[in-house]
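A.B. asks: fold the following and give me the result.
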Amino acid sequence: MTEKTSSKDSTSVGAQQHKRSPIGTAMRVLTAVTGSEFAEKYGLRDPLNRVAYEATKTGFKSLGAANRAFTQKSGGGAPQRPAVTPKGYFNLNPDDEQAMIAETVRDFATEILRPAAYDADNAAAAPEEILGRSAELGITMINVPEAFDGAASDRGVVTNALVAEAMAYGDMGLAVPLLAPSGVATTLTNFGSDAQQQTYLPDFAGESVPASAVVVAEPWPLFDAFDLRTKATRVPSGYRLEGVKSFVPNAGSAELFLVGAMLDGRPALFIVESDSEGLSIEADPGMGLRAAGMGRLILDKVSVPAHAILGGEEGDPAVAAYTDVVRLSRLGWSALAAGTAKAVLDYVVPYVNEREAFGEPISNRQAVAFMVATIATEVDSIRLVTLRGASRAEQGLSFAREAALARKLTIDKGLQIGLDGIQLLGGHGFTKEHPVERWYRDLRGAGIGEGVVVL
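C.D. replies: As a prediction, the model looks like this:
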């Protein structure tokens, strides 16, 4: 014990005596003399302080000069570099398959969705031909297991985030109803029982994908996704659902819903088919995301069988499934916001470079340049946090923190990006001649959306 204590003490701060240089020794002596009564008695303190100051300054100059005495070498060989070894760090570069999927979706979004967005926004509905053409992309199929004729062999949360981002780059309002069935397929694949998967998933891998949505939001102030007003009550045949749900895309045409409700004070998801007795739909257009054809789902004593609860059984499995779905949907909305925010950035940059005032482009003005730079910074912040959360979810790691941060950035920065985009366009930003005013309204919707787009 004595040896251990001695060894420990020898490593403590100040225990090791360092070799003192001549300058250090002289300074130690001068310091001791300056602080003594002898120096005070004979009035030597000030002269000695000046000596110490000059000596220190001269000593540092000498040391500096010595340190700068480099010896030139001829060299001629290859420079030494540290090895770059992949260590599995977080990497934003998609693999070849992901890049191909994202590029295909982005081409579809810019060539098909964006030209149709203006009319779809006015009509508050997505055109049927576009809903049909989206099935040809196979977006839903990539989330259906191969056993059900799908293409999913591994969990593809990052791929889904890239798809949502690319789709919203064209138009978020149209992206939401196009991606909603994919969210249902993802939820059934990740959390559905064997019977639920065999019943519903084969239809999501075919050419005629059923219109469907994960329904969580409710039309109440201070809505909390984990404290729902929609209630599920046990009955002999299974469960009875009562409540009102909002933010349901393509509600009038939907065939299947995954509905969030409270069961014994805990949230869970229930499979509800559109022809269930007691279920009705109301149109509910809003400020943004008008092209999604948003509606309300009225549940008036809707009965569902006992096997309709998602997660396989009541209790912890059902709550865990619901919690993950909500968090994945928040990442989904953030991915949509990242795509639309990038569209805003790509639209305003050429505008401020071409628009002239007082004989020069307005981008030469510092206030304008700083605003554009801020938009670019915030776009990356939303995207990086979202993809990090998607990456962790795909690896089976906790992503609760990233989902919360992504949602916070979407609410605060997404809305600000839309507002700044309008500001940079001046009076044009207020008109429907330019799409930025629509993107601003859609970004507002992304900040309050729950459910629907599940990665």
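
A.B. asks: going by C-alpha atoms from here, please, whenever you check contacts or count neighbours.
C.D. replies: OK.

A.B. asks: A strand includes Glu282, no?
C.D. replies: Yes: counting by DSSP: H, G, I helix; E, B strand; the rest coil, Glu282 is located in a strand.

A.B. asks: which non-adjacent residue is nearest it?
C.D. replies: Spatially, and ignoring its direct neighbours in sequence, Glu282 is nearest to Arg296 (5.0 Å; Cα to Cα, 6 or more residues apart in numbering).

A.B. asks: you'd agree that neighbour is in a strand?
C.D. replies: Yes: inclusion of Arg296 in a strand is indicated when three-state DSSP is applied.

A.B. asks: would you map the strands across the stretch 301-450 of the chain?
C.D. replies: Along the stretch 301-450 of the chain, the segments classed as strands by DSSP state E, counting those that start in this stretch run 356-357, 360-361.

A.B. asks: ok, which of those comes nearest Val158?
C.D. replies: Put simply, out of those the one that sits nearest Val158 is strand 360-361, at 39.0 Å, with distance taken as Cα to Cα.

A.B. asks: what residues does that closest one touch?
C.D. replies: With Cα atoms under 8 Å, 6 or more residues apart in numbering as the contact definition, strand 360-361 has outside contacts at 352-355.

A.B. asks: next up, for comparison:
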Amino acid sequence: MDVDRLLPTPEAADLIALTREIADKELSPKVDEYEAAETYPEGLFTTLGEAGLLGLPYPEEYGGGGQPYEVYLQVLEELAARWAAVAVATSVHTLACHPLHTFGTAEQKERWLPAMLEGRMIGGYSLSEPQAGSDAAALSCKAERQDDGSGYRIHGTKAWITHGGRAGFYALFARTAPGSHGISCFLAPGATEGLSFGAPERKMGLQAVPTTSAYWDGALLEADRLVGDEGQGLQIAFSALDSGRLGIAACATGLAQAALDAAVSYANERTTFGRRIIDHQGLGFLLADMAAAVDAARATYLDAARRRDLGRPFSRQASAAKLLATDTAMKVTTDAVQVLGGYGYTRDFPVERYMREAKITQIFEGTNQIQRLVISRGLVA
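C.D. replies: Sure, this is the predicted structure:
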């Protein structure tokens, strides 16, 4: 992958070059083996943190990279083109940092944010529950305020946590009162007495980074672990998800680009009837459609990111980017398997893995049906 990127500064160009160097050295040689064996990449996120890639869109004063979102997303795309699971986990970490950065007090940020942005603590996002996925207002996990002022006791089950059991902290959403205005946000330590995790889910793809359930059995979170005000949780969650959807859009675009690159490479080498298969119009036009779709997905997420960077509303555009990029990833990876024919259906080539990995992008951070709901509501006069 060597996308000709239009970057806003020379510093951003250097950052992309650094990302490509790290990705080619640390991700590409390991991805096939680790995904096949479902092996966690020990030390890899420390490497990414030391390179400054885990806090890019956050302020330098707290250890972040101070980069525009449009640059951060293109870094994420580069990672995803080599190893989708790592890129998704990086996106989730950035998502998990959002509540503290945006709604935390100055004291909270000074205390915890540097370790998070520098990658010394990897984050997980704990919103979904077994019976509350897209309907976040239906959360039942409870946070009971203690009369002695010691904090909150957490009871309940959370689901679908990327980096579950391995993260150093979780952005946790739990119920402090009835109703849709009764959800609150907490910054929960990964090592908390009374917190345990289920076995990793047996997934179609993204197998090297665990996704688990979490079980809260009366764990005590100190009062200063509350982020924002009581009852502000859904506002915080939805604010974070707008940005998180752009992260998934970038990951999906990187995955689609990788599939396109693999298909083009194969089509340039494989011959039938005395010609390279890319020279057959039927196949050449299929590849052209794939390339156009990847370009469109990238342009769409960059448009939304630039709106975010300018401080303009971008919720509808974020949903559109997530919808378009992830549908594109599913189609392009499927078409890549078709280009390779029988070989595409084997594990000797990576396109079958790309196809399996693409499917989840249409589901998490809000299913694509939810994205259509968000977009349609944005059109109401």
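
A.B. asks: quick one: TM-score?
C.D. replies: The TM-score (TM-score structural alignment, normalised by the length of the second structure) is 0.84; 355 aligned residues with a Cα RMSD of 2.5 Å.

A.B. asks: before we move on, back to that, which residue in the second structure lines up with the residue nearest to Glu282 of the first structure?
C.D. replies: Alignment note (TM-score structural alignment): Arg296 of the first structure maps to Ser213 of the second structure.

A.B. asks: and the gap between the nearest residue to Arg306 of the second structure once chain neighbours are set aside and Phe173 of the second structure?
C.D. replies: Nearest in space to Arg306 of the second structure, with sequence neighbours left out and distances taken as Cα to Cα, 6+ apart, is Glu70 at 6.1 Å. Between Glu70 of the second structure and Phe173 of the second structure the computed distance is 28 Å (Cα to Cα, to the nearest Å).

A.B. asks: neighbour count: the two, which is higher?
C.D. replies: Under the criterion of other Cα atoms under 10 Å, the comparison of Glu70 of the second structure against Phe173 puts Phe173 first, with 30 against 23.

A.B. asks: next one: the more buried one from Val264 of the second structure, what distance?
C.D. replies: When distances are taken as Cα to Cα, Phe173 of the second structure and Val264 of the second structure turn out to be 44 Å apart.

A.B. asks: and Asp14 of the second structure, by the same measure?
C.D. replies: Counting by Cα to Cα, the separation of Asp14 of the second structure from Val264 of the second structure is 27 Å.

A.B. asks: same check, this time on Ser180 of the second structure
C.D. replies: 49 Å.

A.B. asks: repeat that for Ser150 of the second structure.
C.D. replies: For Ser150 of the second structure, the distance to Val264 of the second structure (Cα to Cα) stands at 60 Å.

A.B. asks: the more surrounded of the two?
C.D. replies: Taking other Cα under 10 Å, Ser150 of the second structure and Val264 do not tie; Val264 has more neighbours (21 against 13).

A.B. asks: hmm, back to that, the match of Arg296 of the first structure reaches Gly156, doesn't it?
C.D. replies: No: with contact taken as Cα atoms under 8 Å, Ser213 of the second structure and Gly156 are classed as non-touching, separated by 10.6 Å.

A.B. asks: of these two, which one has the most company?
C.D. replies: Here Ser213 of the second structure and Gly156 are set side by side on neighbour count (other Cα under 10 Å), and the busier one is Ser213, at 22 against 18.

A.B. asks: list the buried ones in the helix or strand harbouring Arg377 of the second structure?
C.D. replies: Of the helices and strands defined by DSSP states H and E, Arg377 of the second structure is found in helix 368-378. Neighbour-count burial for helix 368-378 of the second structure, with 16 or more other Cα atoms under 10 Å as criterion, is recorded at 368, 370-371, 374-375.

A.B. asks: including distance to Gly198 of the second structure, could the residues you listed go into a markdown table?
C.D. replies: Listed next are the buried residues of helix 368-378 of the second structure as a markdown table, based on distance: Cα to Cα, whole Å:
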| residue | distance to Gly198 of the second structure |
| --- | --- |
| Asn368 | 27 |
| Ile370 | 27 |
| Gln371 | 29 |
| Val374 | 32 |
| Ile375 | 35 |
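
A.B. asks: circling back to that earlier point, okay, the match of Arg296 of the first structure and Pro189 of the second structure: tell me how far apart.
C.D. replies: Applying Cα to Cα, the value for Ser213 of the second structure to Pro189 of the second structure is 16 Å.

A.B. asks: same check, this time on Ala263 of the second structure
C.D. replies: In this structure, Ala263 of the second structure and Pro189 of the second structure are separated by 43 Å, where distance is defined by Cα to Cα.

A.B. asks: who has more neighbours out of those two?
C.D. replies: The neighbour comparison of Ala263 of the second structure against Pro189 (other Cα under 10 Å) goes to Ala263, with 24 against 18.

A.B. asks: any idea what the more buried one aligns with in the first structure?
C.D. replies: In the first structure, the residue paired with Ala263 of the second structure according to TM-score structural alignment is Val348.

A.B. asks: ok, that match - contacts?
C.D. replies: Residues in contact with Val348 of the first structure (Cα under 8 Å, 6+ apart) are 372, 421, 424-425.

A.B. asks: 10 Å instead?
C.D. replies: Val348 of the first structure makes contact with 354, 372, 375, 420-425, 429, 436 under the criterion Cα atoms under 10 Å, 6 or more residues apart in numbering.

A.B. asks: just the closest of those residues to Ser7 of the first structure, please.
C.D. replies: So of these, ranked by how close each gets to Ser7 of the first structure (Cα to Cα), first place is Ile375, at 56.9 Å.

A.B. asks: separation between the aligned partner of Ile360 of the second structure in the first structure and Gly286 of the first structure?
C.D. replies: With TM-score structural alignment as the matching criterion, the partner of Ile360 of the second structure in the first structure is Gly445. Taking Cα to Cα as the criterion, Gly445 of the first structure is separated from Gly286 of the first structure by 9 Å.

A.B. asks: who has more neighbours out of those two?
C.D. replies: Between Gly445 of the first structure and Gly286, counted using other Cα under 10 Å, Gly445 has the larger neighbour count: 25 against 17.

A.B. asks: who touches both of Gly445 and Gly286 of the first structure?
C.D. replies: Both Gly445 of the first structure and Gly286 are contacted by Phe247, under the criterion Cα under 10 Å, 6+ apart.

A.B. asks: remind me, longest helix of the second structure?
C.D. replies: With DSSP state H applied, the helix covering the greatest number of residues in the second structure is identified as helix 233-269.

A.B. asks: so how far is that one from its chain's centroid?
C.D. replies: Between the centre of helix 233-269 of the second structure and the centre of its host chain there is 8 Å, according to Cα atoms, centre = their mean, to the nearest Å.

A.B. asks: the aligned partner of Phe173 of the second structure in the first structure: what's it in contact with?
C.D. replies: Alignment of Phe173 of the second structure against the first structure is given by TM-score structural alignment, with Gly260 as its counterpart. In this structure, Gly260 of the first structure makes contact with 214-218, 225-226, 228-232, 241, 245, 267-271, 309-310, 322, 326, 451, judged by Cα under 10 Å, 6+ apart.
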